[in-house]
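*Asks:* Task: produce atomic coordinates for the following.
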Amino acid sequence: MAGPHAPEASDTPSPGASGKPRVVLGVSGGIAAYKACELLRRLTESGHDVRVVPTASALRFVGAPTWAALSGHPVSTEVWSGVHEVPHVRIGQHADLVVVAPATADLLAKAAHGLADDLLTSTLLTARCPVVFAPAMHTEMWEHPATRENVAVLRRRGAVVIEPAVGRLTGVDTGKGRLPDPGELFEICRRVLARGAAGPDLAGRHVVVSAGGTREPLDPVRFLGNRSSGKQGYALARTAAARGARVTLVAANTALPDPAGVDVVPVGTALELRAAVLAAAGDADAVVMAAAVADFRPAEYAAGKIKKKDGADPAPVALVRNPDVLAELSAERPRAGQVIVGFAAETDDVLANGREKLRRKGCDLLVVNEVGERRTFGSEENEAVVLAEDGTETPVPYGPKEALADTVWDLVLPRLD
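*Replies:* Below you'll find the model as predicted:
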């Protein structure tokens, strides 16, 4: 009965024998299957024990020897291989995380309807750990009502279904349906695995996050800007996606890769950011304004480059105020029950200035941190105090920006609706 890739008894170690988190990487039959090799490499190199379970169609794109060599485990597609190990039950039972990348429309349909006609779909039925699907298909297939309903079913059951990226598809087609960057998929998997039984507690929620720093043009080559890298806002977007939310990221002048499962709206100026945030906030459950938005912009824009004149001082640059997007959102609340979170970057009297800003802006939460040339901006770490409208203060010690991001979402959750 055993197939050509049947594992020996020693190929399937007992639970916990390796001492590593156990990940099942399911691969379905799409052209993006080759990208899963990079995801597999990142998982194994970061200390995860990965078992690859492809569909028969997936092996038409990437062969079993490749998966076996990269994972260190034998590869099979059917339940008839190594029957004495009961693989269709054991693989899912022993997993700490199951991730399917790419997940085709066919695979999503089978998973939503509980079909179990091969090893991967059987594994999905027996898994009691977090499950992540990374869909990849043509835009028309992704947007079809059948696929959308299948995705909704999986999300209601607690699975994390990542939104596809927008970009080049098979052939000359371009649109939404592209598998996200493997490095970003890895970050989602790492976050989901770290949360464990906590699960996708933001499932069914739409959140809007702003990130980066706006730039106000002075002439065609110069602008007024700030040092914000966007890393904290991107951490907020990544953690929200890993917790199951639909995320819109309004990104101002960043040089960071798009987070997996996040709809990214690029902007440049404060006025562009305001328009994008207000447009996205109409149906949002929460809006987190992490971007460094310029308070002022030049009153006049020079159509040509401003020239330096010998012996003459430059003309003063007149400034005008930009709209206060955070105060506007807090006052108008585009959706009833919406939670608004602001950020306050201070250089002195940090908490006193933060408390005054919270009162003035009218938001629900305000993340206050001390900034400087070598502090916070561009760093992978952050330290802050989250002030709430009810007077409570939550200190977040120095550490990774994603830790602060998780604290923010932990404080947002009980305030939703």
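*Asks:* going forward, measure contacts between C-alpha atoms and count neighbours the same way
*Replies:* Will do.
*Asks:* which residues touch stretch 345-364?
*Replies:* Contacts with stretch 345-364, where a contact means Cα atoms under 8 Å, 6 or more residues apart in numbering, come from 326-327, 330-331, 339-342, 344, 365-366, 368-372, 387-389.
*Asks:* Please name the spatially closest residue to residue 36 (chain neighbours excluded).
*Replies:* Distance criterion Cα to Cα, 6 or more residues apart in numbering; nearest residue to residue 36, sequence neighbours excluded, is residue 101 at 6.2 Å.
*Asks:* Make sure that neighbour is indeed in a helix.
*Replies:* No - with DSSP: H, G, I helix; E, B strand; the rest coil as the criterion, residue 101 is assigned strand and is not in a helix.
*Asks:* picking that back up, and the buried ones among the contacts of stretch 345-364, selectable in ChimeraX?
*Replies:* To isolate the buried ones among the contacts of stretch 345-364 in ChimeraX, judged by 16 or more other Cα atoms under 10 Å, type:
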select :326,327,330,339,340,341,342,344,365,366,368,369,370,371,387,388
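*Asks:* Strands - which of the contacts of stretch 345-364 land there?
*Replies:* Filtering those for membership in strands, criterion DSSP state E, returns 339, 340, 341, 342, 344, 365, 366, 368, 369, 370, 387, 388.
*Asks:* quick one more, to check against the first:
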Amino acid sequence: MQKVPIDRLQPGVFISLSSIGWLRHPFLLNEFRIANPKQIRALREMGLAEIEWDPARSTAQPLPEPAVPFEADEEDFSRAALAGMLDEKRQRLERLRRQREALARRERQYAQHATAASDILKGFPGRATQAHASGRQLANQVVDGLIGAESMAIHLVNQKFKESDMAFHALNVMVLSLLLGRALDLSEDELRHLGVGALLHDVGKAEIPPRILRAATRTPPEESFYRAHIGYGIQAVAGAQGIKVAERNIIACHHEHWDGSGFPNKLAGDKIPRLARIVAIANRYDNLCNPFELHHAKTPAEALRQMFKTEGAHFDPTMLQAFIKTLGVYPPGSFVHLSNGAVGLVVETNPDALLNPLIMLYDRDIPRSEAMLLDLREVDLKIDSAVSPAKLPVEVVEYLAPRGRLDYYVEGTAR
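*Replies:* Prediction:
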């Protein structure tokens, strides 16, 4: 950082107010590129003679030294500009408070549903009918909230108990499947069957040793044992009165591939039940983003790219295209560079403005618990590019996404 007099500033110069403190200036961010003369007038009204600027992140250089000292030769509107910006900042702080409250509600709701999902999965096969009824109730709650919902958010959880991994995965796959089902215009009844089947799709894995489940590579006998979770799943739900064929078919067919290369029956194309095709996509996506070993995790964009370019033959092409469109240009969980040089994480999509999601912003001067949330529809910023976390400083990644899972939830389920 270098120092520059206020009177030499112009739009495009990247400045830092970190030394002043976020609460002591009227701007939304501590660091940003100057966008207009109004911001310069506000800086002058703050009584600053000079300010820090970053040449590397600037798109314009400061103005040359003036030949004569700066003197106002017209009416000074800087005080009004400063007052207006302070008022705007107060309004944005109120919106930020409401956004935080909404995310907190969703997080509490997600935790409750994850606990319920864990209890449901543990109910098979011993209490199959009761567990299935509870699963149907949970799926109905999510479907009811999903109808009319307009956004999807992620929660970044620092620690989770290992024995809960299956429940969190089941809940993620259910939510992602329902989002895709809604995009495909499924009926309410279909959505409810989809939700139950997605929740129970891996119920048979309770019979598979964790060593085999977590293995990055398996011997042929181990792979055969792993694939047996399909049969174990069908056995687990066999005693559930009222379970629908469509729900059982999701358990039976969510590893079938569009090109016939899947298991257990090597079904292909339209032979694979429609709801199972949906769950296959959601299941693969969550497994790529949330593997057992975190260092193998793909970013959302990387996961979608692998599914589309490398594994596209495995999935119903129409459904895969709809899934990619549903998650947006920058899926929740994507690290991004913003036009002001800042780094953020996509927290929530805006379906009516896919290029302008809700961003959690990295700012070393603000505690993570109070991290800034920016709705890009409301600020003069845009995403320049997505970035791999491997290319970011460790402190940035840990601030935005502490080591843990990406968990997906929709706005409607928190109401």
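*Asks:* where does the TM-score land?
*Replies:* Aligned and superposed, the two chains score 0.29 in TM-score terms (TM-score structural alignment, normalised by the length of the second structure); 214 aligned residues with a Cα RMSD of 7.6 Å.
*Asks:* Could you dump the ones in strands among the contacts of stretch 345-364 of the first structure into JSON lines with distance to residue 357 of the first structure added?
*Replies:* Listed next are these as JSON lines, based on distance: Cα to Cα, whole Å:
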{"residue": "339", "distance to residue 357 of the first structure": "17"}
{"residue": "340", "distance to residue 357 of the first structure": "14"}
{"residue": "341", "distance to residue 357 of the first structure": "12"}
{"residue": "342", "distance to residue 357 of the first structure": "9"}
{"residue": "344", "distance to residue 357 of the first structure": "8"}
{"residue": "365", "distance to residue 357 of the first structure": "11"}
{"residue": "366", "distance to residue 357 of the first structure": "8"}
{"residue": "368", "distance to residue 357 of the first structure": "10"}
{"residue": "369", "distance to residue 357 of the first structure": "13"}
{"residue": "370", "distance to residue 357 of the first structure": "14"}
{"residue": "387", "distance to residue 357 of the first structure": "10"}
{"residue": "388", "distance to residue 357 of the first structure": "11"}
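*Asks:* which one of those residues sits closest to residue 319 of the first structure?
*Replies:* Residue 319 of the first structure lies nearest to residue 344 out of those, by Cα to Cα, at 21.8 Å.
*Asks:* quick one, what contacts the closest one?
*Replies:* The neighbourhood of residue 344 of the first structure, defined by Cα under 8 Å, 6+ apart, consists of 354, 357, 366, 367, 368, 369.
*Asks:* and residue 231 of the first structure, how far is that from residue 270 of the first structure?
*Replies:* When distance is defined by Cα to Cα, to the nearest Å, residue 231 of the first structure is 18 Å away from residue 270 of the first structure.
*Asks:* A helix includes residue 264 of the first structure, no?
*Replies:* No - Residue 264 of the first structure sits outside any helix when classified using three-state DSSP, being strand.
*Asks:* how about the nearest residue to residue 14 of the second structure, chain neighbours excluded?
*Replies:* Spatial nearest neighbour of residue 14 of the second structure, excluding adjacent residues (Cα to Cα, 6+ apart): residue 33 at 4.0 Å.
*Asks:* so the one you found makes contact with residue 52?
*Replies:* No - counting by Cα atoms under 8 Å, residue 33 of the second structure stays clear of residue 52, with 11.7 Å between them.
*Asks:* Identify the contacts common to those two.
*Replies:* Contact criterion Cα under 8 Å, 6+ apart; residues bridging residue 33 of the second structure and residue 52 by contacting each: residue 15.
*Asks:* the more surrounded of those two?
*Replies:* Neighbour count, other Cα atoms under 10 Å: between residue 33 of the second structure and residue 52, residue 33 has more, with 24 against 18.
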